[in-house]
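Undergrad: quick one, fold the following:
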Amino acid sequence: MSTATRHSGRHTLTARPCAIVVDGGAALAEDLDHGLAVVPQRILIDGEEFVDDGRTGAYASFYRRLRKGHTTSTSTPAPGEYLDAFRRCDSDAIVCLTIPAIWSGMFDAATLAASMLAGEEGRRRVTVLDTGTAAGGLGLVARLAADLSAAGRTSDEVLSAVQRACGEVRTYGALSTLTYVARSGRVPALIAGISNSLHVRPVFRLFGGETGRVALTRTTSGAVSALQRAAVEHLNGHPQWLLVFHADAEADAATLRDGLASATTVARSETVPLSPIAGAHTGPGTIGFAALPLRGSTIQG
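TA: You can find the predicted model right below:
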């Protein structure tokens, strides 16, 4: 039976020793009975609000509009939205997972909301954790935390395992274009224009809160090969929990998934669409994977 029940159109979580809160950008899946309290992310696409709450049914329509040249803008959830999520958690302890604080105001918003809840209740239930990762990486950490929560683990046990996972999880991706990254201000428009004219597909990594370039490729097959090589070089031969993600590129993601299965030892895997809050910055056509080393059902270490 699900640990989340529908109440007044919103999810209210039944009591567990430790509840988990994450934002809608964590590469969740439509059919994932994750038992998480999800803070929605809001995106304006040509002035119309799109709410990314982790349910993937509307993602395809978002990417269709993005491919047609519609403009987007994103914003950080307000502290009140985190506070609402915290209030929905009927647990003695809550762990809230965010992307790196240097990228977004989400960590600060969640921290303020945690203080607001403590003021209301006269006790502190919430620990806010900067995971140092995002998108598929955050999705893996959130899934691990949800599994531990569902198993009835204490907040100390959840925090210990999640902190270790944050130091282990690796994310790799390949962009179809630099156009959308340039719009976000993360690379100069001139560099993006030159790269696009040369049909370059950058391959990047995210590890420990830092990003870096892995390779520059010219084709989708080249990008998939570069991602496979990264898996061979950096995943150390341990059994892996893999989360393959894509921004409206399901066929390419399937090719990548099959390649990873032959390149590394896979203990657990799934493929999910990249959330629009991330896709608005990376652009449609992005593919990639996040990996977490496992021993049985526990983290390596």
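
Undergrad: can we go C-alpha only for contacts and neighbour counts from here?
TA: Will do.

Undergrad: assumed residue 256 was part of a helix.
TA: Yes. With DSSP: H, G, I helix; E, B strand; the rest coil as the criterion, residue 256 is part of a helix.

Undergrad: the nearest residue to it once chain neighbours are set aside: which element?
TA: Using CA to CA, 6 or more residues apart in numbering and skipping residues adjacent in sequence, the residue nearest residue 256 is residue 224, 5.7 Å away. Secondary structure from DSSP states H and E places residue 224 in helix 220-234.

Undergrad: quick one: buried residues of that helix?
TA: 220, 222-232 (16 or more other CA atoms under 10 Å).

Undergrad: from the chain's centroid, how far away is the helix or strand that comes right after it?
TA: Using DSSP H and E, the helix or strand that follows helix 220-234 towards the C-terminus is strand 240-246. Its chain's C-alpha centre and that of strand 240-246 lie 11 Å apart, by CA atoms, centre = their mean, to the nearest Å.

Undergrad: helices or strands next to strand 240-246 in the packing?
TA: Using 3 or more CA pairs under 8 Å, 6 or more residues apart in numbering; DSSP states H and E, the elements in contact with strand 240-246 are helix 135-150, helix 250-263, strand 266-273, strand 287-295.

Undergrad: okay if I get those as CSV plus distance to residue 100?
TA: Output for these, formatted as CSV (distance: least, CA to CA, whole Å):
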stretch, distance to residue 100
helix 135-150, 10
helix 250-263, 25
strand 266-273, 21
strand 287-295, 16
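
Undergrad: what about the closest residue to residue 45 other than its chain neighbours, distance to residue 282?
TA: Distances taken as CA to CA, 6+ apart place residue 72 nearest to residue 45, at 4.3 Å, with adjacent residues excluded. Here residue 72 is placed at a distance of 12 Å from residue 282 (CA to CA, to the nearest Å).

Undergrad: who has more neighbours out of those two?
TA: The neighbour count for residue 72 versus residue 282, taken as other CA atoms under 10 Å, is higher for residue 282 (25 against 21).

Undergrad: the more buried one touches residue 174, doesn't it?
TA: No. Taking contacts as CA atoms under 8 Å, residue 282 lies outside contact range of residue 174: 9.0 Å.

Undergrad: now show me the structure for the sequence below, then we'll compare the two:
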Amino acid sequence: MAKVQVITDSTADIPKDLVEKLGITLVPLKVHLEGQSYLDGVTIEPQEFYRKLAESEEMPTTSQPSPVDFVEAYREAAKDGETDIISIHLSSSFSGTYQSALLAQSMVEDEFKVTVIDSKTASYAIGMIVVEVAKAAQAGHSLDECVAVANRMIEEEQVYFLVDTLEYLQKGGRIGKASAMVGSLLNIKPILSIDREGVIFPIDKVRGKNKANTRIIELLKQNTVSDRSYRAGILYTDNREEAEKWAERLQENIPSLEETVFAEIGPVIGSHVGPGTVAVVLAPVQE
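TA: Reported below is the predicted structural model:
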């Protein structure tokens, strides 16, 4: 049976130790700021990006990898032969990255097998899917079995996030249905999520961050069951201390929480959500 190699893009925001441990291949997107272009997570790291963002008067922009970038990654992954590839990417509603990967798939289809999956989500919500698939691949599961893990994760993940300002989502054109939430009401915090089509939408709105945090915990608890264990991802930008407080609250409120991973939101996703963003991803442990 062919081994399975897992490929994703840099917007999965997977901690570097997990990338190395699980042998995951990352194809970087680009971020453009103050006339400079950077490879996400390669030539610019999150902390440097948020520092530059704070000093800049311009909004950053981003761009997707080319099909050739993916072809190179696929051929490198398959160079030893007997390799199937599963390629999992940023929601097609946010970026053309998935389409680039599909084009690359068509360019190598006579050489080896590539399955491309639209995660319909972003940041470590993709990363959590990729990590579980990579664990299955390392355990010797087939391509079809790895695809099944990915599809279950996509269906079962919960994602909620808070942004300090909707300005970045608005100007980046990624706000989708959340545009209805934009208004001048003082201290109203929209709780945002990503629907099954990969589109950002407001799931609720409350006054103040503390109430928003409490409401997210309520939503998570409503959608968990007592006979399953869970894994969480806490996503943050320039606010690690806030992420650590979130982890404590989750541990207190989700007794069956088995693992929590801290994931720093990288420059590309950070360009669209802005500093001060925090997010929670929760998914059942895959059996």
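
Undergrad: can you pull the TM-score for these?
TA: TM-score for the superposed chains, counting by TM-score structural alignment, normalised by the length of structure 2: 0.88, backed by 277 aligned residues with a CA RMSD of 2.4 Å.

Undergrad: before we move on, back to that, make TSV out of the helices and strands packed on strand 240-246 of structure 1 and add distance to residue 78 of structure 1 and mean neighbour count.
TA: Below are these laid out as TSV (distance: least, CA to CA, whole Å; neighbours: other CA atoms under 10 Å):
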stretch	distance to residue 78 of structure 1	mean neighbour count
helix 135-150	20	25
helix 250-263	32	17
strand 266-273	25	18
strand 287-295	28	25
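
Undergrad: closest to residue 205 of structure 1 out of the ones you listed?
TA: strand 287-295 (9.4 Å; CA to CA).

Undergrad: residue in structure 2 paired with residue 232 of structure 1?
TA: Using TM-score structural alignment, the partner of residue 232 of structure 1 in structure 2 is residue 221.

Undergrad: could you verify my assumption that its match touches residue 251?
TA: No. Look at residue 221 of structure 2 against residue 251 with CA under 8 Å: they stay out of range, at 11.6 Å.

Undergrad: just the helices in structure 2 please.
TA: 16-22, 46-55, 67-77, 97-108, 124-138, 143-156, 167-171, 209-222, 240-253, 267-273 (DSSP state H).

Undergrad: same list (those helices) but as TSV, adding distance to residue 9 of structure 2.
TA: As requested, these are exported to TSV (distance: least, CA to CA, whole Å):
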stretch	distance to residue 9 of structure 2
helix 16-22	11
helix 46-55	15
helix 67-77	9
helix 97-108	8
helix 124-138	9
helix 143-156	15
helix 167-171	20
helix 209-222	27
helix 240-253	23
helix 267-273	11
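
Undergrad: closest one to residue 88 of structure 2 among these?
TA: Once those are compared by CA to CA, helix 124-138 is nearest, at 6.9 Å.

Undergrad: where does that closest one end up in structure 1?
TA: The aligned range for helix 124-138 of structure 2 is 136-150, by TM-score structural alignment.

Undergrad: residue with max distance from the center of structure 1?
TA: Centroid-distance maximum for structure 1: residue 122 at 32.1 Å, with CA atoms, centre = their mean.

Undergrad: how far away is that residue from residue 262 of structure 1?
TA: Separation of residue 122 of structure 1 from residue 262 of structure 1 (CA to CA): 53 Å.

Undergrad: what's the local residue count around the residue lying closest to residue 127 of structure 2 once chain neighbours are set aside?
TA: Nearest residue to residue 127 of structure 2, sequence neighbours excluded (CA to CA, 6+ apart): residue 12, at 4.4 Å. Neighbour count for residue 12 of structure 2, taken as other CA under 10 Å: 28.

Undergrad: which position in structure 1 aligns with residue 12 of structure 2?
TA: Residue 12 of structure 2 maps onto residue 26 in structure 1, by TM-score structural alignment.

Undergrad: what does residue 272 of structure 2 give?
TA: Residue 272 of structure 2 maps onto residue 281 in structure 1, by TM-score structural alignment.

Undergrad: next up, the contacts around residue 233 of structure 1.
TA: If you count contacts by CA atoms under 8 Å, 6 or more residues apart in numbering, residue 233 of structure 1 has none.

Undergrad: can we see that at 10 Å?
TA: 227, 263-264 (CA atoms under 10 Å, 6 or more residues apart in numbering).

Undergrad: likewise for residue 198 of structure 2?
TA: By CA under 10 Å, 6+ apart, the residues touching residue 198 of structure 2 are 90-94, 118-122, 176.

Undergrad: any quick ChimeraX command for the buried ones out of the residues you listed?
TA: The ChimeraX command for the buried members of the contacts of residue 198 of structure 2 (criterion: 16+ other CA under 10 Å) is given here:
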select :90,91,92,93,94,118,119,120,121,122,176
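
Undergrad: dump the contacts of residue 198 of structure 2 to TSV, plus distance to residue 199 of structure 2.
TA: Shown next, in TSV, are these (distance: CA to CA, whole Å):
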residue	distance to residue 199 of structure 2
90	11
91	8
92	9
93	6
94	8
118	12
119	11
120	8
121	8
122	10
176	6
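
Undergrad: from the contacts of residue 198 of structure 2, which land in strands?
TA: For the contacts of residue 198 of structure 2, the ones inside strands are residue 118, with DSSP state E as the criterion.

Undergrad: so how far is residue 250 of structure 2 from residue 262 of structure 2?
TA: Taking CA to CA, one finds residue 262 of structure 2 at 13 Å from residue 250 of structure 2.

Undergrad: give the contact list for residue 85 of structure 1.
TA: 10-13, 20-23, 36-40, 79, 96, 110, 113.

Undergrad: and the residues you listed, which of them are buried?
TA: Here, 16+ other CA under 10 Å leaves 11-13, 20-23, 36-40, 79, 96, 110, 113 buried among the contacts of residue 85 of structure 1.

Undergrad: which pair of the residues you listed spans the longest distance?
TA: 13 and 79 (19.6 Å).

Undergrad: so where is stretch 23-31 of structure 2 in structure 1?
TA: The aligned range for stretch 23-31 of structure 2 is 35-43, by TM-score structural alignment.

Undergrad: endpoints of that stretch, how far apart?
TA: So stretch 35-43 of structure 1: terminal residues 24 Å apart, CA to CA.

Undergrad: and the residue mapped onto residue 203 of structure 2 from structure 1, how many neighbours?
TA: Aligning on TM-score structural alignment places residue 203 of structure 2 opposite residue 214 in structure 1. Residue 214 of structure 1 has 17 neighbours, counted by other CA under 10 Å.

Undergrad: equivalent analysis for residue 74 of structure 2, please.
TA: 27.

Undergrad: just give me the match in structure 1 for it.
TA: Checking TM-score structural alignment: residue 74 of structure 2 goes with residue 86.
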